[in-house]
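Here is my input, please return the structure:
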Amino acid sequence: MKLFIILGAIHAFIAVALGAFGAHGLEGKIPAKYLETWQTAVTYEMFHAAGLLVIGILAGKISSPLINWSGWMMFAGILLFSGSLFILSVTQIKMLGAITPIGGLAFLASWVLLIIAVYKHL
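You can find the predicted model right below:
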């Protein structure tokens, strides 16, 4: 599905831009602990951007709602996991850390759905 390829490319772009911003724009402005949190968000966003690209490519070969669900769960995971960590890093509002595991669960669900879809249809 073209949409997941586009979303993957957009999030890869965002991960590169926010990685550079974190390395050059935030250094010395937020505590080192939060710079590490920022980097974790960038890393997970990039890995899952690549996952969206793979899902988009596979969606052209596998006609299954499992692939679509996998893509949407991965997209939600990026927003919830990485998004919450980006906001946590700059605001240092620790309550935001409660959102992060929901994004992590969405990532896990997306990978399981992808495994099942590929197993059933390829």
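
from here on, contacts and neighbour counts on C-alpha atoms
Noted.

count of residues packed around Leu7?
Counted with other C-alpha atoms under 10 Å, the neighbours of Leu7 add up to 18.

Which residue is most remote from the mean position of this structure?
Going by C-alpha atoms, centre = their mean, the residue of the chain most distant from its centre is Gly28, 26.0 Å out.

Count the residues that sit near His24.
The number of residues near His24, taken as other C-alpha under 10 Å, comes to 10.

Which strand or helix spans it?
helix 2-25 (DSSP states H and E).

And this one, please, so the two structures can be compared:
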Amino acid sequence: MNWIAIAALNLALAVALGAFGAHGIKSFASPEQMAWWHTATQYYFYHGLGLLVIGYLIKQGMVNSTAAWLIQVGVLIFAASLYAMTLGAPRWFGAITPIGGSLMVIGWLWLAFAAFKSPQL
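Here you go, the predicted model:
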């Protein structure tokens, strides 16, 4: 798996979704919905940048891809649930969001554990 390429795709998607949020949904979204969209896009950006770094560490053989997988799946679940609610999905969809957030936290903790174990880091 090429995590640098996946990170770049995440970042491109974050830019596109950020622009869509700023221009495409502004006319119909409530302030609360705009906040959901903004939060989802911020998390896409931050975690895309994080995956870029993790991708580099994987290529250097310093860590395995477990943290990357956890973070990628987590950010997809987290952001997708917020985007869906913004676009009209029922509010109970928000119950899915913490699953994604938990996976992201676990991914970062996994990376921390791997860094502590790695003599190269």
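
before we move on, back to that, gap between the residue farthest from the centre of structure 1 and Tyr34 of structure 1?
According to C-alpha to C-alpha, to the nearest Å, Gly28 of structure 1 stands 11 Å off from Tyr34 of structure 1.

again with Ile67 of structure 1
Taken as C-alpha to C-alpha, the span from Ile67 of structure 1 to Tyr34 of structure 1 is 34 Å.

so how many other residues sit close to Phe13 of structure 1?
Count around Phe13 of structure 1 with other C-alpha under 10 Å applied: 15.

quick one, helices of structure 2?
3-23, 31-59, 66-86, 97-117 (DSSP state H).

Return the most buried member of those helices.
helix 66-86 (a mean of 22; mean count of other C-alpha atoms under 10 Å).

Give me the mean distance between that helix and structure 1.
Per the superposition on structure 1, helix 66-86 of structure 2 and its aligned residues are separated by 0.6 Å on average (mean C-alpha distance after the TM-score superposition for structure 1).

Could I get the contacting residues of the most centrally placed residue in structure 2?
Geometric centre of structure 2, nearest residue: Val75, 2.9 Å, by C-alpha atoms, centre = their mean. Going by C-alpha atoms under 8 Å, 6 or more residues apart in numbering, Val75 of structure 2 touches Tyr43, Tyr44, His47, Gly100, Gly101, Leu103, Met104.

per the alignment, it corresponds to what in structure 1?
In structure 1, Val75 of structure 2 lines up with Ile78, judged by TM-score structural alignment.

quick one: its match from Trp72 of structure 1, how far?
10 Å.

And Ile10 of structure 1, by the same measure?
For Ile10 of structure 1, the distance to Trp72 of structure 1 - C-alpha to C-alpha - is 15 Å.
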